[in-house]
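J.: Sequence isn't available, so here's the structure alone:
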């Protein structure tokens, strides 16, 4: 599993994942930081990477029904909600074993997408 880091996610998240030996793709290496959310989702999906964001708009973009004519059939999403930037890396590392489990559990299923929401008080998964 590799991770695609949105521009709004603090660099500490990328560094924490890399320290764990994870593959990290930063948005700025693939497209402009001010790219529309739909392009960010498409680039993450094209790179077969789990999108990590703090942007609440991705909840609708990654929905199973999709937006408009575009449906992201392979887009997995980890979204920080109400999480301060200073908490993001530690909260993600707290959730990483659950994320690994969810990724493995979805492997081989028809809709393997994974949706994880990380808040200061909880970690939720949606299938």
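T.: Received, thanks. Note that the structure is a prediction, hence the values are computed from the model and not measured.
J.: use CA for all of it now, contacts and neighbours both
T.: Noted.
J.: Beyond the longest helix along the chain, next helix or strand please.
T.: Across the chain, the longest stretch assigned as helix under DSSP state H is helix 85-106. Following helix 85-106 in sequence order, the next helix or strand is strand 115-118 (DSSP states H and E).
J.: Please compare the first structure with the one that follows:
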């Protein structure tokens, strides 16, 4: 089953392409709102589009500011200025997505994607 993702402006094209190649619907921020939009507008647009937000922006991993229960789903990719780990991160994420292929699964969850693990916060 295909998932629907709303991709923040900070996400590299290689991540976008990997999600697309895995058969998911990928909606890119710049096609919907200005790229300099504030975080609250970004997550609101993801909600409006019924999409899981994918971002490198660490602000979205703050469960106090963005409590997962209030959103369709948030995936925070922990790249930390190391583009050489994108392939490893995406291998881990695409494997996880294939095991959990229902959009409903992600509702109310924050996934923090790291090279060696994916942490799920609710």
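T.: Arrived safely, thanks for sending. Values in this document were obtained by computation on a predicted structure and should not be read as measured data.
J.: Give me the TM-score for this pair.
T.: Superposed pair, TM-score by TM-score structural alignment, normalised by the length of structure 2: 0.80. Supporting alignment: 117 aligned residues with a CA RMSD of 2.4 Å.
J.: Provide the secondary structure category for the residue nearest the centre of structure 2.
T.: Compute the mean C-alpha point of structure 2, and by CA atoms, centre = their mean the closest residue is residue 54, 1.8 Å away. In three-state terms, and counting by DSSP: H, G, I helix; E, B strand; the rest coil, residue 54 of structure 2 is strand.
J.: how about it, what's its partner in structure 1?
T.: Correspondence of residue 54 of structure 2 to structure 1, assessed by TM-score structural alignment: residue 52.
J.: And that match, how far from residue 91 of structure 1?
T.: Here the criterion is CA to CA, to the nearest Å. By it, residue 52 of structure 1 lies 13 Å from residue 91 of structure 1.
J.: what sits against the counterpart of residue 4 of structure 2 in structure 1?
T.: The equivalent of residue 4 of structure 2 in structure 1 is residue 2 (alignment by TM-score structural alignment). Remark: with contacts taken as CA atoms under 8 Å, 6 or more residues apart in numbering, residue 2 of structure 1 is in contact with 22-25, 48-50.
J.: if we go to 6 Å?
T.: Counting by CA atoms under 6 Å, 6 or more residues apart in numbering, residue 2 of structure 1 makes contact with 23-24, 49.
J.: Out of these, which is nearest to residue 39 of structure 1?
T.: Lowest distance from residue 39 of structure 1 to the contacts of residue 2 of structure 1 (CA to CA) belongs to residue 49, with 13.9 Å.
J.: Next one: that closest one from residue 112 of structure 1, what distance?
T.: Applying CA to CA to residue 49 of structure 1 and residue 112 of structure 1 gives a distance of 12 Å.
J.: ok, the two, which is more surrounded?
T.: Higher neighbour count among residue 49 of structure 1 and residue 112: residue 49, with 22 against 18, using other CA atoms under 10 Å.
J.: Wait, the more buried one touches residue 6, no?
T.: No - between residue 49 of structure 1 and residue 6 there is no contact under CA atoms under 6 Å: 11.5 Å.
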